[in-house]
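> what follows is a predicted protein model with its sequence.
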Amino acid sequence: MISEPELTGGPDAGGAEVISDADRKPRWGGMRRPWVWGVGGVVLASAVWAGGVRAWAAHHDGPPDLHGYLLGDSPCAGTTLEPLTRALRAVDVAAVSPAAARLGPALDQIRCTLSVNAPDGEGGMGYFQIFVTIDLHKRTDPRAEFEDQARVDSADLTPVKSVRRVAGLGDEAFAQTLSRQSEELKVLHGGAVFTLTLTGYSGDHVSEDTLGALHGGPRQVASDVGRFESELVDAMRNVMKGQQKTRR
């Protein structure tokens, strides 16, 4: 976990030594210039330390930068998730329900789920769901919580199977393998947290209504979804771009 920078060299810090010539013979005409220089050095160090504190506080105070993100259209709509649906060779694609959104004084949130009927790679048809969550933290920096939860399956709070850092997405990004049937990508960008999860299901995990809507539904489990990690990254770029508005 990335920790806050440790400030050192303050006026209360131990080990500081004031230069003195009390035990030396006077020089420079009896003036104890080294002692005068020592006090000046301490004053200068204290001023620099105080300036560093002010600069650090100014950088960390205030709300987190949202980088122009503003909740708009459902991230499951249109072609936003096409990199995944195309890679899955989707036969049927439908939103499970309208996107759920909430705007609050401290946190804006949106959730949506896309269902996909596609070949399972084992000669049958598989059923997949793509979950998208976006949280815009408008008052407090979510970095500490993001890093704390980066290796945890939020569904059951168990450790993930594996986790890998992903470069080039936001401030930090993690790809997580939850199981053979579930892969997740989490991104932190300022005060914005994005999560994109791909999960494959077997027929007994799907309701009869959903199976009917998907022309018979899956016959086998959709497994090894980890092979779609690069498509998760491409889809995530679309999700982030879709919620980013031009700053005024």
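Received, thanks.
> rest of the way, CA atoms for contacts and neighbours
OK.
> helices and strands around the helix ranked longest in the chain, which ones?
Counting residues, the longest helix found in the chain (DSSP state H) is helix 33-60. Applying 3 or more C-alpha pairs under 8 Å, 6 or more residues apart in numbering; DSSP states H and E, one finds that helix 33-60 contacts no other helix or strand.
> which residues in the chain form strands?
92-95, 100-103, 107-119, 125-137, 152-153, 158-159, 162-165, 172-179, 182-189, 192-201 (DSSP state E).
> elements contacting the third one?
With contacts taken as 3+ C-alpha pairs under 8 Å, 6+ apart, strand 107-119 sits against strand 92-95, strand 100-103, strand 125-137.
> buried residues in the last one?
For strand 125-137, the buried set under the neighbour-count rule, 16 or more other C-alpha atoms under 10 Å, comprises 125-137.
> and which of these is nearest to R102?
Of all the buried residues of strand 125-137, D135 has the smallest distance to R102: 9.6 Å, by C-alpha to C-alpha.
> so which of the helices and strands packed on strand 107-119 comes closest to A50?
For the helices and strands packed on strand 107-119, proximity to A50 was assessed by C-alpha to C-alpha; strand 125-137 is nearest, at 30.1 Å.
> re the thing from before, among the strands of the chain, which is nearest A144?
Once the strands of the chain are compared by C-alpha to C-alpha, strand 182-189 is nearest, at 10.5 Å.
> and the angle from that closest one to strand 192-201?
For strand 182-189 against strand 192-201, the angle between stretch directions is 170 degrees (axes from the mean of the first three to the mean of the last three C-alpha atoms, to 10 degrees).
> okay, pairing it with this:
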Amino acid sequence: MAKMTSFESYNAKTTNISYRWPSGVTGIERIVLSAQGDLQRVLSAFFAQPIVVALVCCQTLYHTSPTSALAPLTLPNPAAIASASQETPIVQTRKVYLKCAGKVVCTATSCVRITSPECARLFLEEKYAIGQMFRRLEKVPAFDLLATGFGTADELEGNPGSVGDNKRDQELWRKYRLSMPDFECEILEVFPSREMFVFGETWLVDEPTMAAKGVTSSQSQSGDVKLADWSLRIPLN
């Protein structure tokens, strides 16, 4: 009997990835867009260098009781960590940079729902990144690729650009969901330039800096990010 998801099907001898990719997407881009909780490993193999996660900003909320509204959670808070459950989940919205050789190769914005003390401890206290959570717990996450395309992040809810649409085809993005028992996340990832998948390590050295493109240091590093503007569909309770 074949096993199927909305993205992948397999049986005893065959695996098939079936998805309506954007016109013009390349083979290496399809590999990256198909990563299922192991994007750091894939990018590290591609660039032959370490990939480091750098937290830009985050907001953590929790329920003080099963009937209470979500409230800000200040860490450390051992009691809140220990109380994480299906009835009193902890929810974190966060933005991180994936960096290689000091350069941003992906910007990831995510909403994470945590419903067990173990997952809360690993993620919030021991600071495991999302991808490392699945490896640490030796779980293969369920994966659902929700959307992919070319263009800037503010176009995702509208009509993203297509290949050849001037500057907009420089960025590649995907929106997807990963889940395992007690840990679920919905993630938007934006890759800053499709050229990095063409030139690889050379792009890390030769690509013009963000300042040369008109992006200031304060803009690229600011923690004042409108996380709530990106619509996430993970139920909060």
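Done, it's in. These numbers come from a predicted model, not from an experiment.
> mind checking the TM-score on these two?
Overlay of the two chains. TM-score (TM-score structural alignment, normalised by the length of the second structure): 0.30; 99 aligned residues with a C-alpha RMSD of 4.3 Å.
> turn the helices and strands packed on strand 107-119 of the first structure into CSV, columns for distance to A175 of the first structure.
Output for those, formatted as CSV (distance: least, C-alpha to C-alpha, whole Å):
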stretch, distance to A175 of the first structure
strand 92-95, 24
strand 100-103, 24
strand 125-137, 14
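> closest to A213 of the first structure out of these?
Nearest to A213 of the first structure, of all these, is strand 92-95, at 9.0 Å by C-alpha to C-alpha.
> give me the number of residues near the closest residue to V187 of the first structure other than its chain neighbours?
Distances taken as C-alpha to C-alpha, 6 or more residues apart in numbering place A173 nearest to V187 of the first structure, at 4.3 Å, with adjacent residues excluded. Counted with other C-alpha atoms under 10 Å, the neighbours of A173 of the first structure add up to 24.
> distance of A173 of the first structure from A94 of the first structure?
27 Å (C-alpha to C-alpha, to the nearest Å).
> how about S230 of the first structure?
Relative to A94 of the first structure, S230 of the first structure is positioned 22 Å away (C-alpha to C-alpha).
> and the longest helix seen in the second structure, which residues are buried?
Longest helix in the second structure, counting residues (DSSP H): helix 39-47. For helix 39-47 of the second structure, a neighbour-count test (16+ other C-alpha under 10 Å) marks 39-43, 47 as buried.
> let's have the residues you listed in a markdown table, adding distance to I130 of the second structure.
Formatted as a markdown table, the buried residues of helix 39-47 of the second structure follow (distance: C-alpha to C-alpha, whole Å):
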| residue | distance to I130 of the second structure |
| --- | --- |
| L39 | 10 |
| Q40 | 10 |
| R41 | 12 |
| V42 | 14 |
| L43 | 15 |
| F47 | 20 |
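> out of the helices and strands packed on strand 107-119 of the first structure, nearest to V42 of the first structure?
Of all those, strand 125-137 comes closest under C-alpha to C-alpha, at 41.5 Å.
> circling back: now render the buried residues of strand 125-137 of the first structure as JSON lines, adding distance to E184 of the first structure.
Below are the buried residues of strand 125-137 of the first structure laid out as JSON lines (distance: C-alpha to C-alpha, whole Å):
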{"residue": "M125", "distance to E184 of the first structure": "22"}
{"residue": "G126", "distance to E184 of the first structure": "18"}
{"residue": "Y127", "distance to E184 of the first structure": "17"}
{"residue": "F128", "distance to E184 of the first structure": "13"}
{"residue": "Q129", "distance to E184 of the first structure": "12"}
{"residue": "I130", "distance to E184 of the first structure": "10"}
{"residue": "F131", "distance to E184 of the first structure": "9"}
{"residue": "V132", "distance to E184 of the first structure": "10"}
{"residue": "T133", "distance to E184 of the first structure": "11"}
{"residue": "I134", "distance to E184 of the first structure": "14"}
{"residue": "D135", "distance to E184 of the first structure": "16"}
{"residue": "L136", "distance to E184 of the first structure": "19"}
{"residue": "H137", "distance to E184 of the first structure": "21"}
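> which residues touch P83 of the first structure?
Going by C-alpha atoms under 8 Å, 6 or more residues apart in numbering, P83 of the first structure touches 231-232, 234-235.
> mind checking how far M236 of the first structure is from F131 of the first structure?
Taken as C-alpha to C-alpha, the span from M236 of the first structure to F131 of the first structure is 11 Å.
> list residues touching both of these two?
Jointly contacting M236 of the first structure and F131 under the rule C-alpha under 8 Å, 6+ apart are L196.
> isn't C112 of the first structure right next to Q129, touching?
No: at 10.3 Å, C112 of the first structure does not count as touching Q129 under the criterion of C-alpha atoms under 8 Å.
> so what's L136 of the first structure closest to, chain neighbours aside?
A192 (4.5 Å).
> on that earlier part again, looking at the helices and strands packed on strand 107-119 of the first structure, spot the one closest to P159 of the first structure.
When these are compared by C-alpha to C-alpha, strand 125-137 sits nearest P159 of the first structure, at 19.4 Å.
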